[in-house]
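> Test case, fold it:
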Amino acid sequence: MYHFILRRKLQNVFSRLNAGDYRFVTSQFHTDAEHWFAGSHAMSGRRITSGRREEWYRRLAAVFPGLKFDVRKLIVSGPPWHSLAAVEWVDELHDKKGNPLPNEGVFFITIRWGKVTEFHVYCDTAKIEKNLSILAAQGVVEAAASPIIG
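Model (predicted):
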């Protein structure tokens, strides 16, 4: 039953993420949770403070407005004090000219007593670097910014 409830909670979080409700998404993190994104680009890096996570989600909204995730697989396991979730996804995103900028990947999430303590993003880093370059060339300044870390 617990895994069913956790899956429903995560599905709700992704619905809110797709709606651009980043304040709700950041409220799901434990105070000192780790938020980490693979690669070397404007979205990459490791954040361990609430302020830095909030800054990252503001950047996500600025760089990728209208971003939508199609969750393909959602797997949860473990007890409430150490639950693990794996989320396989494909995203839907367009550049300023309306051209698609797709990517796909997996989120690995650790949850303790209902709060996210680790959130790791693994996607096709070559695609995201290409997409960020396209957006930067179209005038999205934050697409070429240094990673938010700390």
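> from here on, contacts and neighbour counts on C-alpha atoms
Noted.
> Nearest the geometric middle of the chain, what residue?
When the chain is reduced to its mean C-alpha position, the closest residue under CA atoms, centre = their mean turns out to be V121, at 6.4 Å.
> So that one sits against A38, correct?
Yes. Look at V121 against A38 with CA atoms under 8 Å: they come within range, at 6.2 Å.
> now the other sequence, so there's something to compare against:
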Amino acid sequence: MYHAIVRALVRRTWRRVGAGDFDAAVAMTAPDVRFRFLGDTPLGADVRGRQAFREWFDRFERELPGVRLELVDVVANGWPWRTTVAAQLRVSATLADGTPYGNTAIQWLTLRWGRLTDDLVLEDTLALDAALRRQQAVSRAL
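Predicted coordinates:
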């Protein structure tokens, strides 16, 4: 029963995040949350704290305006004091030059008593880097 509740919480949060309400993710974090977005791109990060986590979403939105995030699947395991959640996400956007962008991301979360304490995101960084370079090229041309 507990794992079903956690999966429902994650689905509800991702519906809001997918609609552009990034504060929904920030609201479920512990004050000392650690967030890592792996890869050597402008979105790469290893930050701590709610404010830094929120600032990453601001950067994400600037780099990929109008991006859509969709939860594909979610699994949960563990106890309330240490719950592990794995989520598969679909990422899509239309880049500034009109090119469609699509990617898949895997998110590995750790929750403590319903609060997000650790968030690790893995995405195809070659596809992401190419998309961000296209975005930058359009920005430079303007």
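> picking that back up, quick one: classify the residue nearest to the centre of the first structure as helix, strand or coil.
Secondary structure for V121 of the first structure, judged by DSSP: H, G, I helix; E, B strand; the rest coil, is strand.
> which ones are touching E61 of the second structure?
The neighbourhood of E61 of the second structure, defined by CA atoms under 8 Å, 6 or more residues apart in numbering, consists of V67.
> where's it relative to R134 of the second structure, distance?
15 Å (CA to CA, to the nearest Å).
> same thing with R48 of the second structure?
Counting by CA to CA, the separation of R48 of the second structure from R134 of the second structure is 29 Å.
> next one: A8 of the second structure
Relative to R134 of the second structure, A8 of the second structure is positioned 36 Å away (criterion: CA to CA).
> The two: which has the busier surroundings?
Counted by other CA atoms under 10 Å, A8 of the second structure and R134 do not tie: R134 has more neighbours, with 16 against 13.
> In the second structure, mark out all the helices, start to finish.
Shown for the second structure, the helices assigned by DSSP state H span residues 2-18, 23-27, 50-63, 125-141.
> any chance of the ones you listed in a markdown table, plus distance to G102 of the second structure?
Supplementary listing: the helices of the second structure in a markdown table, determined by distance: least, CA to CA, whole Å:
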| stretch | distance to G102 of the second structure |
| --- | --- |
| helix 2-18 | 14 |
| helix 23-27 | 22 |
| helix 50-63 | 15 |
| helix 125-141 | 8 |
